[in-house]
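Novice: here you go, sequence then predicted model.
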Amino acid sequence: MNITDVRTYILGNPWKNWLFVQVDTDEGITGLGEGTLNGFAKTVEAAIHELKHLIIGRDPFDVETIGLRLFRDVYSDGGQIQGSALAAIETACWDIMGKATNQPLYKLLGGRCHDKLRCYANGWYRGPRTPENFFEKAKIVAAKGYTALKFDPFGAAWRTVDRSDFSLALEIIASVREAVGPNVDLLIEGHNRFSVHTALQFADAMLPYKPTWFEAPVPPQLISAMVEVARRSPVPVACGEDYYCREQFAELLKHDAVHIIQLEPQFLGISASKQICGMAHAHHGVTAPHSAQGPVCSVVCSHLNMATPNFFLHEIFDEFNEPWEEHVLQPALKVQNGYLQPPEGPGLGVELNLEEVGKHPYHPGNWLPLFKQGWEKRESNR
């Protein structure tokens, strides 16, 4: 079996354009992947078409070689853009392998390690940045059966915050804790916002509300800063969604300071993601992959998580997205009472609904401006 072509499709979700790929083969089997990257859909699409000549004619089963050709052989560091292009193509190759062997992806990655996957809700707090909005929305989410909720209470903060904004963030955390009670995990999203000192001030101040983790409290580029926060914070630090190669995780893990690893399969590809899960396992860490891109990303994470012994939590953004999202993939991924099962069909177990994709055209204003006031409303910036 050989790869004959790579096709791309962009769906214009109002808060983030989603990029999908389909890889064709000479045996008529087509694989599905995703290359969504906030603000760079057209750029990643161009990268896919610029790089696909490297893998046309290759056997889609040779994913390690395909990964080397798309990453090493280019001899350039394209960062998350290159990683997104690689992951989109490589994911589609894994989908082809599953279809050719009539096995779900998680079976090819090591088999079932869990009865079901516990999910945490993200994106549920869409609306004004007030304790009242967070309180009401949190109660609704908990009533759906979710036992873990993630949210960013920090507005458009960057590095430092004034006293009133500091207090408002804590009031929001307190309101969510009051809404859901003592037994639900609260996951506080930092979105790479703070200096080391500001992050530590927040970590100390949020401790009474017993958060399960403080995510990405400082920018990811200086791993030493993340390590410093992790060692001094009374709240466990989670991070990793920004990294796009094994070496970055090796540098992070060698310090044995961060033990909740949020790898992003959409920047790494499935092969590297599986290896990084093993690296975290060797450091007694757990994994909670980033899954807030498009719907294929969530399906990929469900398979990876099912086959990962040290899996912790699965991120769910899909249920709190646009209502038509459930029609983009067939069948749609469904959460039941806060838990999830990966699809049992061959490969990813889902197919792209091109008719639905065609209803939502690309627009450059579809992106999430995390440092702009009111981003929580997740409205298009057209």
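Specialist: Received, thanks.

Novice: CA atoms for contacts and neighbours, from now on please.
Specialist: Noted.

Novice: show me where this protein has strands.
Specialist: In the chain, the segments counted as strands under DSSP state E are 3-13, 16-25, 31-34, 117-121, 148-151, 185-189, 213-215, 237-239, 260-261, 286-287, 314-316, 329-330, 339-340, 351-352.

Novice: rebuild the ones you listed as CSV, extending it with mean neighbour count and distance to residue 60.
Specialist: Below are the strands of the chain laid out as CSV (neighbours: other C-alpha atoms under 10 Å; distance: least, C-alpha to C-alpha, whole Å):
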stretch, mean neighbour count, distance to residue 60
strand 3-13, 20, 6
strand 16-25, 25, 8
strand 31-34, 29, 9
strand 117-121, 24, 29
strand 148-151, 24, 37
strand 185-189, 22, 37
strand 213-215, 24, 35
strand 237-239, 28, 31
strand 260-261, 26, 28
strand 286-287, 25, 27
strand 314-316, 25, 28
strand 329-330, 16, 22
strand 339-340, 19, 28
strand 351-352, 18, 18
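
Novice: determine which of these approaches residue 58 most closely.
Specialist: Among these, strand 3-13 comes nearest to residue 58, with 5.6 Å by C-alpha to C-alpha.

Novice: test my guess that residue 252 contacts residue 221.
Specialist: No: using C-alpha atoms under 8 Å, residue 252 makes no contact with residue 221, being 10.8 Å away.

Novice: show me which of those two is the more surrounded one.
Specialist: A count of neighbours by other C-alpha atoms under 10 Å puts residue 252 above the other of residue 252 and residue 221, at 22 against 12.

Novice: spit out the contact partners of the more buried one.
Specialist: Counting by C-alpha atoms under 8 Å, 6 or more residues apart in numbering, residue 252 makes contact with 223, 227, 258.

Novice: what do you get for residue 125?
Specialist: 133-134, 137-138, 151, 376.

Novice: ditto for residue 374
Specialist: 128-129, 155-156.

Novice: mark which of the residues you listed are buried, thanks.
Specialist: Neighbour counting with 16 or more other C-alpha atoms under 10 Å marks 129, 155-156 as buried within the contacts of residue 374.

Novice: so which of these is the closest to residue 268?
Specialist: In terms of C-alpha to C-alpha, no member of the buried ones among the contacts of residue 374 lies closer to residue 268 than residue 156, at 28.3 Å.

Novice: quick check: closest non-adjacent residue to residue 4.
Specialist: Excluding the flanking residues, the one nearest residue 4 by C-alpha to C-alpha, 6 or more residues apart in numbering is residue 25, at 5.1 Å.

Novice: how many other residues sit next to residue 349?
Specialist: Count around residue 349 with other C-alpha under 10 Å applied: 24.

Novice: quick revisit: you'd agree the residue nearest to residue 4 is up against residue 6?
Specialist: No: with contact defined as C-alpha under 8 Å, residue 25 does not reach residue 6; the gap is 9.3 Å.

Novice: take the one below as the second:
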Amino acid sequence: MKLQDLDVIITAPPAPGWGGRYWILVKVTTNTGITGWGECYASSVGPDAMRAVIHDVFDRHMAGENPENIELMFRRAYSAGFTQRPDLTVIGAFSGLEIACWDILGKDRGRPVHALIGGRMNDRIRAYTYLYPQSGHALPAFWSDPDMAAESAVQAVAQGYTAVKFDPAGPYTIRGGHMPAMHDISLSVAFCKMIRDAVGDQADLLFGTHGQFTTAGAIRLGSAIAPYSPLWYEEPIPPDTPTELSKIAAQVPIPIAVGERLSTKIEFADALRNGASILQPALGRSGGIWETKKIAAIAETYNAQVAPHLYAGPIEWAANVQLAASIPNILMAETIETPFHNALIKNSIRIENGFIPVPTAPGLGIDVDEDLARAHPYADDGLHLQMQEDPIGFHGVNTFAGGAPVKT
């Protein structure tokens, strides 16, 4: 069996657009007629350029190869062009293609992917959700309103979720770390208080920041929200300063979580050495399923846990779930419930009372609606996620617009 054909589909989820402006889906077919699906997570180039990169990585390192030879193909891509270091664009391309290889292998053998990477450790995976606006919640006011956030948290708990994520501390900017404004610290405290009062001990609070603060600023903000006992303090500083995590971990009594912008075991090991205790790999960027299995194993040696990140489509989610089923140190997995996410995989993965039952069907365990994916092409010019160029203000709250909502 050899990898033969590749098709790249850029799918734009309809409004409200949770999961990013577009999803990069890859369909890989073998010479024996088996098709595998994968998803490449957000990249630093646009989808047209990324399409070319994906084809180059496939043609150069994978076409004609047996899909079993994951390690060989990874080393080719990782080392390409005299690099031998994490490259977000190249490894992002490889990650989605690698996921497709596992889907092929599982289908060829009639087994779910987790059965091929160590077997089933977990029958179900604890899920968490971001706090999204409910019916009657106005935008953009929702993102800076602790009362509406608390209402959304109560609704999530009613659905069975036992952990909710929110990030009221302002937008991410291109300017590196900044000192949070007092308005943003006060709003963050208000969010934590209102949500904690609303859900009590029924749900963990997951506090996100999108890596926007200086080390000192992250310590100030973390100290302010610590009384509400968040389960994690997500990406408190930019990902290019991993050694600074140790200073935050030493002074803020909240577990440090990082990983959505990291790639390969090299960067995750660095985070662990510097105080991270929860890793959040996005499998469409981190190197794929096999590389992330290694990341999880390294985390075990630090007594750390894994919580796969998801701000993408349901194919990456499926890969996250297969990995989570096979590792002993899974904490939880991010989920996004929209009708489009569900329809794209024909409801082949579901959430039951806050947990994801692990699929038992071959491969990734999903049935992709290819016609639906092609029926929603991306026609905009924005990146999957975009950062603010203007600096934050200090005369009022710095509103975060909630990821990358679809233009209306």
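Specialist: Received, thanks. Given the structure is predicted, the values throughout are model-derived calculations rather than measurements.

Novice: how alike are these chains, TM-score-wise?
Specialist: Once superposed, the chains reach a TM-score of 0.93 (TM-score structural alignment, normalised by the length of the first structure), with 378 aligned residues with a C-alpha RMSD of 2.0 Å.

Novice: re the thing from before, in the second structure, which of the contacts of residue 252 of the first structure remain in contact?
Specialist: With the contact criterion set to both residues aligned by TM-score structural alignment, their matches' C-alpha atoms under 8 Å, those that also touch in the second structure are 223, 258.

Novice: out of the contacts of residue 252 of the first structure, which comes closest to residue 188 of the first structure?
Specialist: residue 258 (15.3 Å).

Novice: please report how far the aligned partner of the closest one in the second structure lies from residue 212 of the second structure.
Specialist: Using TM-score structural alignment, the equivalent of residue 258 of the first structure in the second structure is residue 276. Distance check for residue 276 of the second structure against residue 212 of the second structure: by C-alpha to C-alpha, to the nearest Å, it reads 17 Å.

Novice: then residue 329 of the second structure?
Specialist: Applying C-alpha to C-alpha, the value for residue 329 of the second structure to residue 212 of the second structure is 28 Å.

Novice: these two - which one has more neighbours?
Specialist: Set side by side, residue 329 of the second structure and residue 212 show more neighbours around residue 212, with 26 against 18, by other C-alpha under 10 Å.

Novice: quick check: closest non-adjacent residue to the equivalent of the more buried one over in the first structure.
Specialist: Residue pairing (TM-score structural alignment): residue 212 of the second structure is matched to residue 193 of the first structure. Distance criterion C-alpha to C-alpha, 6+ apart; nearest residue to residue 193 of the first structure, sequence neighbours excluded, is residue 158 at 4.9 Å.

Novice: mind listing what the one you found touches?
Specialist: So residue 158 of the first structure contacts 193-194, 371 (C-alpha under 8 Å, 6+ apart).

Novice: ok so, going back, mind putting the contacts of residue 125 of the first structure in CSV, distance to residue 76 of the first structure included?
Specialist: Formatted as CSV, those follow (distance: C-alpha to C-alpha, whole Å):
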residue, distance to residue 76 of the first structure
133, 46
134, 44
137, 45
138, 44
151, 35
376, 35
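
Novice: just flag the most distant two among those.
Specialist: 138 and 376 (14.5 Å).

Novice: list the contacts for the match of residue 212 of the second structure?
Specialist: 157-159, 216-219.

Novice: mind listing the helices for the stretch 151-300 of the second structure?
Specialist: In the stretch 151-300 of the second structure, the helices defined using DSSP state H, counting those that start in this stretch lie at 182-199, 215-225, 245-251, 264-273, 289-301.

Novice: the third one aligns to what range in the first structure?
Specialist: Counterpart in the first structure of helix 245-251 of the second structure, with TM-score structural alignment as the criterion, is residues 226-232.

Novice: any idea how far that stretch is from the middle of the chain?
Specialist: Put simply, stretch 226-232 of the first structure sits 22 Å off its chain's centre (C-alpha atoms, centre = their mean, to the nearest Å).

Novice: so for that stretch, what gets flagged as buried?
Specialist: 226-231.

Novice: got it, and stretch 279-297 of the second structure?
Specialist: Buried residues in stretch 279-297 of the second structure (16+ other C-alpha under 10 Å): 279-293, 295-297.

Novice: which helix runs longest in the second structure?
Specialist: Across the second structure, the longest stretch assigned as helix under DSSP state H is helix 88-109.

Novice: just checking, what packs against that one?
Specialist: strand 23-30, strand 35-40, helix 47-61, helix 70-79, helix 113-116, helix 289-301 (3 or more C-alpha pairs under 8 Å, 6 or more residues apart in numbering; DSSP states H and E).

Novice: now render those as TSV, adding distance to residue 85 of the second structure.
Specialist: Output for these, formatted as TSV (distance: least, C-alpha to C-alpha, whole Å):
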stretch	distance to residue 85 of the second structure
strand 23-30	23
strand 35-40	18
helix 47-61	15
helix 70-79	6
helix 113-116	27
helix 289-301	14
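
Novice: looking at these, which is closest to residue 365 of the second structure?
Specialist: Of these, the one closest to residue 365 of the second structure (C-alpha to C-alpha) turns out to be helix 113-116, at 8.0 Å.

Novice: so which elements touch that closest one?
Specialist: Packed against helix 113-116 of the second structure, as judged by 3+ C-alpha pairs under 8 Å, 6+ apart, are the following elements: helix 88-109, helix 314-326.

Novice: among those, which is nearest residue 345 of the second structure?
Specialist: helix 314-326 (6.9 Å).

Novice: give me the stretch of the first structure that that closest one matches.
Specialist: Matched against the first structure by TM-score structural alignment, helix 314-326 of the second structure falls on residues 295-307.

Novice: run through who's touching the matching stretch.
Specialist: 33-34, 91, 105-107, 109-114, 116-117, 265-266, 270, 274, 289, 291-292, 311, 314-316, 318, 325, 328-329, 333, 340-343, 348.

Novice: show me what residue 341 of the first structure aligns to in the second structure.
Specialist: Using TM-score structural alignment, residue 341 of the first structure sits opposite residue 357 in the second structure.

Novice: would you mind measuring from its match to residue 282 of the second structure?
Specialist: In terms of C-alpha to C-alpha, residue 357 of the second structure sits 20 Å off from residue 282 of the second structure.

Novice: excluding chain neighbours, what is closest to residue 60 of the first structure?
Specialist: residue 93 (5.0 Å).

Novice: distance of the residue mapped onto residue 107 of the second structure from the first structure relative to residue 30 of the first structure?
Specialist: Aligned counterpart of residue 107 of the second structure in the first structure: residue 99 (TM-score structural alignment). Applying C-alpha to C-alpha, the value for residue 99 of the first structure to residue 30 of the first structure is 9 Å.
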